[in-house]
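Take a look and give me a structure for this.
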Amino acid sequence: MEKLIITIFLFKRVNKILENGNISSSQFTVLVTFFIIGGSILYGPTGLVHGAGQDAWIANILVLGMGLLLVLLYNALGSCFPNMTLTEYSEKIFGKWIGKVVSLLYFTYFFLSTANFVRQAGDFTTTQFMPDTPITAIHIMFFIIVIMGVRIGLEPFSRASEIFFPLVVILVLILIISLSNQIEFLRIQPVLKEGMTPVIRVAFHSLGTPYLQLVLLLMLFPYVKQTKEAKKSFLFGTLIGGIVLILITTLSILVLGSEITERHQFVSYVLARKINVGDFFQRIEAVMAIIWFITMYFKISIYFYASVLSLSQVLKLEDYRFLIYPLGIITIVLSLVVNENIVESNKQAEFWTSYSLPFGLFFPLLMLIVSKIKKINTKGE
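The predicted model follows:
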């Protein structure tokens, strides 16, 4: 009887570890890359061009630089607590009650962002592919797949991202190469006509999507096998994703021009429609749609996983899967009311950086400073 009890205990312990996941550094790199590209590859160029005109590519380089600095901050914080998630060490740093409040604020941020991105997926699908299909049906079908991915756990989910990564790389290369014959460098001139002020302003304004959102990946950071490799993967994945966004923004300006780029909501999708090689290889906008759907799926899934995991850790639950279905239903409902239409989504984007700033910069910086002052970490308390 005693052996049976010990066996059951060990099984539960092992099963709990497997549920938490254990991913490689290469898988973490892919997840970070998909997180950066997801959503931003369609919406990003329009917002940058709106503020910086033909100098949007310079603003994109600046915002990538600021994003890499944020990743250095997240790496420093994550390496202090290599075996704990963001919500776990917030209680360790701030104390039980203040820490729980901070953790609940992060859960709210993650959860509302999940619903917001589901709404973006629904808006894109109904406006570009299925105008007669109710957006509720799109949200339900899309989020069922998200729930399936989160429920199977972090390890299988991360391995799936590696399978899709070569496909995304090939499709991005096809897009760039196919449009190379339509590039006109005169469209990027004059450079810095209005000076650096509008470029810096729009770069800071664009920091909220996606770079301040990278704080979410501190929920995955402790599950990477080696902390040192996790830090490198975080930086490398951010760099790859940022370069892709720079290329797409620059290509939009060089092929379409700043005025056309600014007018279109989904400019990258419009860009893909311009592909025409020998009047044979043309109208392959599905390439951009596939890139966006793959990367957006993984981004939303990471957000939902972090939401469920953070709440389960605040509530001290043994299994985060218990919360997947109720939170999934609430997410679908919330996605229908978070924004009524694309116009509201655009208005929301105007203050997204201000909304994300406390979560992406102030709280992590404060945590790092307090942990250093109090000399709190899991490597030596």
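
Could you use CA atoms for every contact and neighbour count after this?
OK.

Okay, buried residues for the host helix or strand of residue 261 please.
Assigned by DSSP states H and E, residue 261 belongs to helix 258-263. Using 16 or more other CA atoms under 10 Å as the test for burial, helix 258-263 gives 258, 261, 262.

Name the residues that touch it?
45, 46, 47, 49, 50, 53, 54, 187, 188, 252, 253, 267 (CA atoms under 8 Å, 6 or more residues apart in numbering).

got a list of what residue 93 touches?
Applying CA under 8 Å, 6+ apart, the residues near residue 93 are 99, 367, 370, 371, 376.

Give the helix, strand or coil label for the last one.
Secondary structure of residue 376, reduced to three states by DSSP: H, G, I helix; E, B strand; the rest coil: coil.

what's it in contact with, if anything?
Residue 376 touches residue 93, counting by CA under 8 Å, 6+ apart.

packing partners for the lengthiest helix in the chain?
The residue-count maximum for a helix in the chain (DSSP state H) belongs to helix 96-128. The contact analysis (3 or more CA pairs under 8 Å, 6 or more residues apart in numbering; DSSP states H and E) places helix 96-128 against helix 86-94, helix 135-152, helix 286-314, helix 324-337.

that older thread, could you identify the helix or strand that succeeds the helix holding residue 261?
Beyond helix 258-263 in the direction of the C-terminus, DSSP H and E gives the next helix or strand as helix 267-273.

chain center to that following helix: distance?
Computed by CA atoms, centre = their mean, to the nearest Å, the chain-centroid distance of helix 267-273 equals 21 Å.

and it, what other elements does it pack with?
For helix 267-273, the elements it packs on are helix 40-52, helix 227-256, helix 286-314, judged by 3+ CA pairs under 8 Å, 6+ apart.

Kindly recompute the last result at 10 Å.
Applying 3 or more CA pairs under 10 Å, 6 or more residues apart in numbering; DSSP states H and E, one finds that helix 267-273 contacts helix 40-52, helix 154-179, helix 227-256, helix 258-263, helix 286-314.

for comparison, sequence B:
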Amino acid sequence: MMEEKISPYQLGMMIISYMAGSALVVNPAIAARHDAWLAFLLGWGGGMILLFIIIKIVMLHPTKSFVGILIDCFGNFFGKLIAIIYGWYFVHLAAEVIRTYSNYTTTVTYPETPLLFFSISYTLVVIYALKIGIETIGRISEIFVPFIVIVLIFTFTASLTSININNFQPILSQGLDPILKGGVATMILPFGEFFIFLMVLPNLNHQQSYKKTFLLAYLIAGCILFTVVCRNILVLGADMMARDIFPSHIVFRLIPVIDVAPLLDMNLIMAGVVKTCICIYAASKLIAEVFGLSDYKIFILPLGAFTVSLSMMVHGSVLEQATVAIEMWPIYSIPFQIIIPIILLMISVIKKNLPANFKKQ
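All right, here's what the predicted structure looks like:
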């Protein structure tokens, strides 16, 4: 099978698209209400620490894929076992993303259309894009990211008449607990998900530029999401933002004269497709590597079908999914995003510093 390659620019755009993904719909920082911007900054900073851990792991294993890193650190059997568990996590994440966007569409835009219809529709687009190749996702992201920035600037400017700077006050009125809780949740969703790009990194055609690409994309994605959080607080206020499951939709609806809500729908559809593509690609590639197969694309269709089924089973309602995203998902993701990467880094550093004669033994 011909090896697929993407440029550093395409990788950066994919990272921004992925990070902006479901966080444009459900942002855990809103649990801190008018202090959501502080919770977001805390989560953004915590995610930066996780990013440096990932970069250091890659530096210690410059020629290895994520599966290869797991095998190097945990051995052949346990490394592959942990890789398969990560494969489940990627598929579960894809199902959550599909359900998020399907819930949004059926709640806001087409309330009389069955949820399953949108789950299948999104997934068919994802399967088609992945069958063409990962370069397709890079090209989609190249179009999507400038579009989302333009829409963000436009909506922020159009909302200036509705902005109330007093919505940031009173600061810390609820204490530190909501900020810490929202910060941890934000660090997990979306910033802690960055490690999934270890599955995409081998496709980079200029491997030496990955650190710069990772850092710039992370900072740009954070700036976009921070602007969204601040805009929603300034326009809606803490109470309305906390009560509404999709606050960005309300902001778009409040823009006078013209209906710009379809622009948000376009943003979310493109972001959802990109994020789901990367999740299913990572799962397919991981399974292929674990079983020593050269063609990962044979897994795309069955994984896509399974993802649709799983997306219909994971939650009973929109409110339940929003609650799980803030309360349960961060706890569930800690082993995948924090504990195992830290263990990988520790083992990698120890092995790096072992005497050469001891390594041979």
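
quick one: TM-score?
Remark: TM-score between the superposed chains equals 0.94 [TM-score structural alignment, normalised by the length of the second structure]; 355 aligned residues with a CA RMSD of 1.8 Å.

returning to what we had before: to what extent does the helix holding residue 261 of the first structure diverge from the second structure after superposition?
Overlaying the second structure shows helix 258-263 of the first structure at a mean distance of 0.4 Å from the equivalent residues (mean CA distance after the TM-score superposition for the first structure).

ok, back up a step: turn the buried residues of helix 258-263 of the first structure into TSV, columns for distance to residue 208 of the first structure.
Formatted as TSV, the buried residues of helix 258-263 of the first structure follow (distance: CA to CA, whole Å):
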residue	distance to residue 208 of the first structure
258	22
261	21
262	19
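
just to revisit the earlier point, what angle do helix 324-337 and the longest helix of the first structure make with each other?
On the basis of axes from the mean of the first three to the mean of the last three CA atoms, to 10 degrees, helix 96-128 of the first structure is oriented at 60 degrees to helix 324-337.

quick check: angle from helix 96-128 of the first structure to helix 286-314?
160 degrees.

Residue 271 of the second structure reaches residue 144, doesn't it?
Yes: counting by CA atoms under 10 Å, residue 271 of the second structure does reach residue 144; the two are 7.7 Å apart.

Overlap in contacts, the two.
Counting by CA atoms under 10 Å, 6 or more residues apart in numbering, the common neighbours of residue 271 of the second structure and residue 144 are 14, 16, 17.

Which ones among those residues lie within helices?
Counting by DSSP H, the part of these found in helices is 14, 16, 17.

if we take these, which one ends up nearest to residue 320 of the second structure?
Of all these, residue 17 has the smallest distance to residue 320 of the second structure: 25.3 Å, by CA to CA.

Map the closest one across to the first structure for me.
Counting by TM-score structural alignment, residue 17 of the second structure lines up with residue 34 in the first structure.

surely its match meets residue 296?
Yes: using CA under 10 Å, residue 34 of the first structure makes contact with residue 296 at a distance of 7.5 Å.

out of these two, which sits in the busier spot?
residue 34 (28 against 24; other CA atoms under 10 Å).

What's the separation between the aligned residue in the first structure for residue 174 of the second structure and residue 64 of the first structure?
When the first structure is aligned by TM-score structural alignment, residue 174 of the second structure is paired with residue 194. Counting by CA to CA, to the nearest Å, the gap from residue 194 of the first structure to residue 64 of the first structure is 21 Å.

The two: who's more crowded?
residue 64 (24 against 12).

Any idea which of the helices and strands packed on helix 267-273 of the first structure gets closest to residue 26 of the first structure?
The nearest among those, by CA to CA, is helix 227-256 at 6.9 Å.

so the closest one matches what in the second structure?
Residue span in the second structure matched to helix 227-256 of the first structure, by TM-score structural alignment: 207-236.

cool, stretch 160-172 of the first structure as well?
Here stretch 160-172 of the first structure aligns to the second structure at residues 140-152, judged by TM-score structural alignment.

contacts for the matching stretch?
Residues outside stretch 140-152 of the second structure that contact it (CA under 10 Å, 6+ apart) are 9-18, 20, 129, 135-136, 138, 154-158, 221, 224-225, 227-228, 231, 260, 263-264, 266-268, 270-271, 273-274.

Out of the residues you listed, which end up buried?
Buried among the contacts of stretch 140-152 of the second structure by 16+ other CA under 10 Å: 9-18, 20, 129, 135-136, 138, 155-156, 158, 221, 224-225, 228, 231, 260, 263-264, 267-268, 270-271, 273-274.

picking that back up, can you say which of the helices and strands packed on helix 96-128 of the first structure is nearest to residue 199 of the first structure?
It's helix 286-314; of these, that one is closest to residue 199 of the first structure (CA to CA) at 26.2 Å.

quick revisit: not counting its neighbours along the chain, what's nearest the match of residue 17 of the second structure?
residue 295 (4.8 Å; CA to CA, 6 or more residues apart in numbering).

for residue 250 of the first structure, same thing?
Leaving aside its sequence neighbours, residue 250 of the first structure sits nearest to residue 57 (CA to CA, 6+ apart; 5.3 Å).

could you say which helix or strand contains that neighbour?
helix 56-80.

Going by neighbour count, list what's buried in that helix.
Residues of helix 56-80 of the first structure classed as buried: 56-64, 66-68, 70-75, 77-80 (neighbour count, 16+ other CA under 10 Å).

how deep is residue 381 of the first structure tucked in, by neighbour count?
Using other CA under 10 Å, residue 381 of the first structure is surrounded by 8 other residues.

Distance check, it against residue 359 of the first structure.
Taking CA to CA, one finds residue 381 of the first structure at 25 Å from residue 359 of the first structure.

Map residue 273 of the first structure onto the second structure.
Match for residue 273 of the first structure (TM-score structural alignment): residue 253.

Could you count how many residues lie near its match?
With neighbours defined by other CA under 10 Å, the count for residue 253 of the second structure comes to 14.

Grab the nearest non-local neighbour of it.
Here the residue nearest residue 253 of the second structure, using CA to CA, 6+ apart, is residue 261, at 6.1 Å.

What's the separation between the equivalent of residue 273 of the second structure over in the first structure and residue 354 of the first structure?
Following TM-score structural alignment, the counterpart assigned to residue 273 of the second structure within the first structure is residue 297. Going from residue 297 of the first structure to residue 354 of the first structure by CA to CA gives 25 Å.
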